[in-house]
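>>> Build me a structure from this.
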Amino acid sequence: MTGAPITADRLASLTTYREVVQQPAVWREAAETLAARSDEVAAFLEPLFALPDLRIVLTGAGTSAFAGEVLAPALARTLRRRVDAVATTDIVSNPREMFAEDVPTLLVSFARSGDSPESVAATQLAASCLTSVHQLVITCNPEGQLAREHSGSNSSLVLLMPSATNDRGFAMTSSFTSMLLSAWLALAPDQDPRLAERLAAAAEQVLGRPDELARLTGRPYDRIVYLGSGSLGGLARESALKLLELTAGKVISYYDTPLGFRHGPKAVLKDGTLAVVYLSNDAYTRRYDHDIVEELRAAIGSENVLAVSAQSDDAESWQIDGVSDVDDAVLTLPFVVIAQLLALRFSIALGRTPDNPFPDGEVNRVVQGVTIHPLQP
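Prediction:
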């Protein structure tokens, strides 16, 4: 780390920072937009939910895939039916395995641009491999190929996010959280009508505590471990990716579950490690989260462990108020803001450019170089 000060002016000059900060506002807008289309959404989904053998597949690539990983466990429990998170990259490379069961399927596609080759190909492969498939497309780009191909189709519904969520920065931030929130509001029944407002207020708490982030990014960490259970496991994976992307791989990141971490991956711990643990709102799961937090504090020191919590049972945690009763799937939203800001600040401290951490094009905002091969009969 260079240790250079990260000023408010420096942050404000960055597109990525502005897109992180705008999230409370765009969540409110996304919820209002979805509410205005509630009758249309219900007319599309209710006949499908009436099918006892309906399979729901949540798909996307990279960060968009992790939206599915966050939502799948919670939706399976809430809807009491099969919900699978399957990346488009897995569908495209192995469509016959991913769609091995020819059952009625709702394919939910998450896509910031909607122009990634795998995003488009996954929807086409689903249609060719399955007898009955409906498509819910959640995207930030009305001009993207995915939105254009599915608009107007009787078997598809396109949900467009607020225009500001089509992030111009390299890394997905407000696009990820807005699509995740919209999917939860559309698919999960009986939501608190104030849920989006409560989540936005929680995120504003995070944005109002820059000193805590400055303390952490002022230390010479060269690796960060993110841990979370269930839906928060998907969050841990997204958090690790954000750090890897924005620091261009200069800070090593790792993700796991609190229980899984002990089975070998704990070997990653050394001097210079920061561990971030996302504590579940589920009382049973939370007991395991607390166990790993205490173990990590003993192993690497409390000052190198950041426990993030919506509860008040751990005095040393970063506590976020007002969301202690929400599902872990949407607790992800205020929690991930911490990971986004950490990645952004570490990137600056390392002298990188967060809006374009790969100026030579080694990694691109919209993936390039993918050839979609025809599926042989």
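
>>> from here on, contacts and neighbour counts on C-alpha atoms
Will do.

>>> Could I get the contacting residues of residue 257?
227, 228, 229, 233 (Cα atoms under 8 Å, 6 or more residues apart in numbering).

>>> I have a second one here; can you model it like the first so I can compare?
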Amino acid sequence: MFCLFCCKEMKYFCPKENNNKKMKDNQFFTYKEIMQQPKMWLKVYELVLQQRVGIESFISQYTDRNYQIIYTGAGTSAYIGNILEIVLSESNFRGARSVSTTDLITNHHAYINENQPVLLISFARSGNSPESAGAIKIVNTHCKHTAHIYITCNKEGELAKNADKENTLLLLLPPETNDLGLAMTSSFSSMLLTALLVANIQHIDTQLPYIQSLTLKAQKVLSTYAPIIREIMKREFSRVVFLGSGELKGIAEESRLKLQELTDGKIVCQFDSFLGFRHGPKAIINKETVLVYLFSGDEHIRRYETDLVKQINTNNKVTAQIIVSETPVKTTGIKSDLEVIFSEGDSPSIYDCIPYVIVAQLMGFYKSLEIGLNPDTPSVSGNISRIVEGVILYDNL
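Below is the predicted model of the structure:
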């Protein structure tokens, strides 16, 4: 395919027509929403702290009894649950399951014990997606005893408007987190942080140092590493793979979606665990691939991760390799084009996974611009939209 304007072979869009590249980064909602995250996290902490008594009272009613706890949402909002399922496995939320609203609607019998009460924790940026309302209706219809926690960013959304019930706790996030860009960025990280703080509500007054450390880590990525990420995104590549273990596999899942959304599917993205990647998915690697390794802070887990990366370095030629880690990866046989290290020398905490996602958010933003798209509305075809459309909910037997 050749461009009529510059007569050059065109892989994506003609650079001479690309007005988005002429705009400053801060003219895009998506950029501002990525950059505002450290500030939003401090606001989220204050919000949860102020509601401590009500949250603690509500939570104790259901975590001390035999309630099934289910995290739910769709797309990015569902991935929050996938992360929490691992991170909170040793908390009051032990045994909680992550089930997307889309799965609850089509196959609720596979996930819900109708004879056991349910605490449904719903995540939603807008609170207006049909699946959010549908999943809540299904749980209320098929379970005798239900309770709900709504974590949302939009006070005008249907979720927030229907939260005035005795069995429902509404946690409404700062309005700035209701991202105006298509891709969820600050909404994702802020809802994830909210859930982690709720699970740790009994110790909320001691958590500020951890949140302050979290913001410093994010600011380090946004200031120190963003320019390097931008340069790497100028390279030509067609595939990106994100790898992570445990809760970082959930971050890898969200990272995959972020880059794929912001490039309108022009860049094909995949995620997996380090160990799982060997079992077939590794076939995706070619010379047009960028690999992003989300290294665990656990030394035992990291041994498995470094083994895979050494194997890739030995056997494969790729476009670039990016390491993201709390601490430096000091292993021979591993090369990288960028090593993002954000440790502040503090003790590990349940919040440590959050800054990892910022790398993918920046990658997506910069690659979107590089290939001629508007990061706020990257879907040229209209295949995806900020709020999902076209879903018809049918009566469930």
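
>>> Just give me the closest of the contacts of residue 257 of the first structure to residue 154 of the first structure.
residue 233 (34.9 Å; Cα to Cα).

>>> Could you measure from whatever residue of the second structure lines up with that closest one over to residue 356 of the second structure?
Following TM-score structural alignment, the counterpart assigned to residue 233 of the first structure within the second structure is residue 249. Per Cα to Cα, to the nearest Å, residue 249 of the second structure is found 11 Å from residue 356 of the second structure.

>>> what are the ranges of the strands in the second structure?
With DSSP state E as the criterion, the second structure has strands at 68-72, 97-98, 118-124, 146-152, 168-172, 239-244, 268-272, 289-294, 320-325, 338-341.

>>> Now do the fifth one against strand 146-152, angle only.
Here the directions of strand 168-172 of the second structure and strand 146-152 differ by 10 degrees (axes from the mean of the first three to the mean of the last three Cα atoms, to 10 degrees).

>>> Tell me the counterpart residues of strand 168-172 of the second structure in the first structure, please.
Under TM-score structural alignment, strand 168-172 of the second structure corresponds to residues 156-160 of the first structure.

>>> rewinding a little: any idea how many residues pack against the match of residue 233 of the first structure?
Residue 249 of the second structure has 24 neighbours, counted by other Cα atoms under 10 Å.

>>> returning to what we had before: most neighbours among the contacts of residue 257 of the first structure, which one?
Of the contacts of residue 257 of the first structure, with other Cα under 10 Å as the count, residue 227 tops at 29 neighbours.

>>> check contacts around it.
Counting by Cα under 8 Å, 6+ apart, residue 227 of the first structure makes contact with 233, 236, 255, 256, 257, 258, 261, 275, 276, 277, 278.

>>> How many neighbouring residues does the last one have?
For residue 278 of the first structure, the neighbour count with other Cα under 10 Å is 31.

>>> show me what contacts whatever residue of the second structure lines up with it?
Under the alignment (TM-score structural alignment), residue 278 of the first structure maps onto residue 294 of the second structure. With contact set as Cα under 8 Å, 6+ apart, residue 294 of the second structure has these partners: 242, 243, 244, 245, 248, 252, 323, 324, 325, 356.

>>> tell me the contacts of the third one?
Shown in contact with residue 244 of the second structure (Cα under 8 Å, 6+ apart): 250, 251, 252, 271, 272, 273, 274, 293, 294, 295, 296.

>>> so how far is residue 210 of the first structure from residue 152 of the first structure?
As judged by Cα to Cα, residue 152 of the first structure and residue 210 of the first structure stand 45 Å apart.

>>> Skipping its backbone neighbours, what lies nearest the equivalent of residue 82 of the first structure over in the second structure in space?
Using TM-score structural alignment, the partner of residue 82 of the first structure in the second structure is residue 95. The shortest distance from residue 95 of the second structure to any non-neighbouring residue, by Cα to Cα, 6 or more residues apart in numbering, is to residue 89 (6.5 Å).

>>> For residue 375 of the second structure, which of the strands of the second structure is the nearest?
Here strand 268-272 is closest among those (Cα to Cα), at 16.5 Å.

>>> what's that closest one aligned against in the first structure?
Using TM-score structural alignment, strand 268-272 of the second structure pairs with 252-256 in the first structure.

>>> Mind reading off the mean deviation between that stretch and the second structure?
Compared with the second structure after the fit, stretch 252-256 of the first structure shows a mean deviation of 0.5 Å (mean Cα distance after the TM-score superposition for the first structure).

>>> what comes into contact with that stretch?
Under Cα under 8 Å, 6+ apart, the answer for stretch 252-256 of the first structure is 222-228, 233, 236-237, 240-241, 243-244.

>>> Of the residues you listed, select the buried ones using a PyMOL command.
Command for PyMOL that selects the buried part of these, burial taken from 16 or more other Cα atoms under 10 Å:
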select buried, resi 222+223+224+225+226+227+228+233+236+237+240+241+243+244
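
>>> Farthest-apart pair in the contacts of stretch 252-256 of the first structure, please.
Most distant of these, by Cα to Cα, are 222 and 233, 21.8 Å apart.

>>> quick one: the residue positioned nearest the centre of the second structure from residue 74 of the second structure, how far?
Centroid-nearest residue in the second structure, with Cα atoms, centre = their mean: residue 254, separated by 4.0 Å. Going from residue 254 of the second structure to residue 74 of the second structure by Cα to Cα gives 12 Å.

>>> now do residue 372 of the second structure
Using Cα to Cα, one gets 28 Å for the distance from residue 372 of the second structure to residue 74 of the second structure.

>>> cool, and residue 389 of the second structure?
From residue 389 of the second structure to residue 74 of the second structure the distance is 13 Å (Cα to Cα).

>>> neighbour count winner among those two?
Each of residue 389 of the second structure and residue 74 has its neighbours counted (other Cα under 10 Å); residue 74 has more, 21 against 11.

>>> Just give me the match in the first structure for the more buried one.
By TM-score structural alignment, residue 74 of the second structure lines up with residue 61.

>>> what does residue 222 of the second structure give?
Using TM-score structural alignment, the equivalent of residue 222 of the second structure in the first structure is residue 207.

>>> Kindly report the same for residue 41 of the second structure.
Using TM-score structural alignment, residue 41 of the second structure pairs with residue 27 in the first structure.

>>> check contacts around that match.
With Cα under 8 Å, 6+ apart, residue 27 of the first structure has these contacts: 177, 178, 181, 196, 197, 200.

>>> show me what contacts the last one?
So the one you mean is residue 200 of the first structure. Neighbouring residues of residue 200 of the first structure by Cα under 8 Å, 6+ apart: 23, 24, 25, 27, 28, 334.
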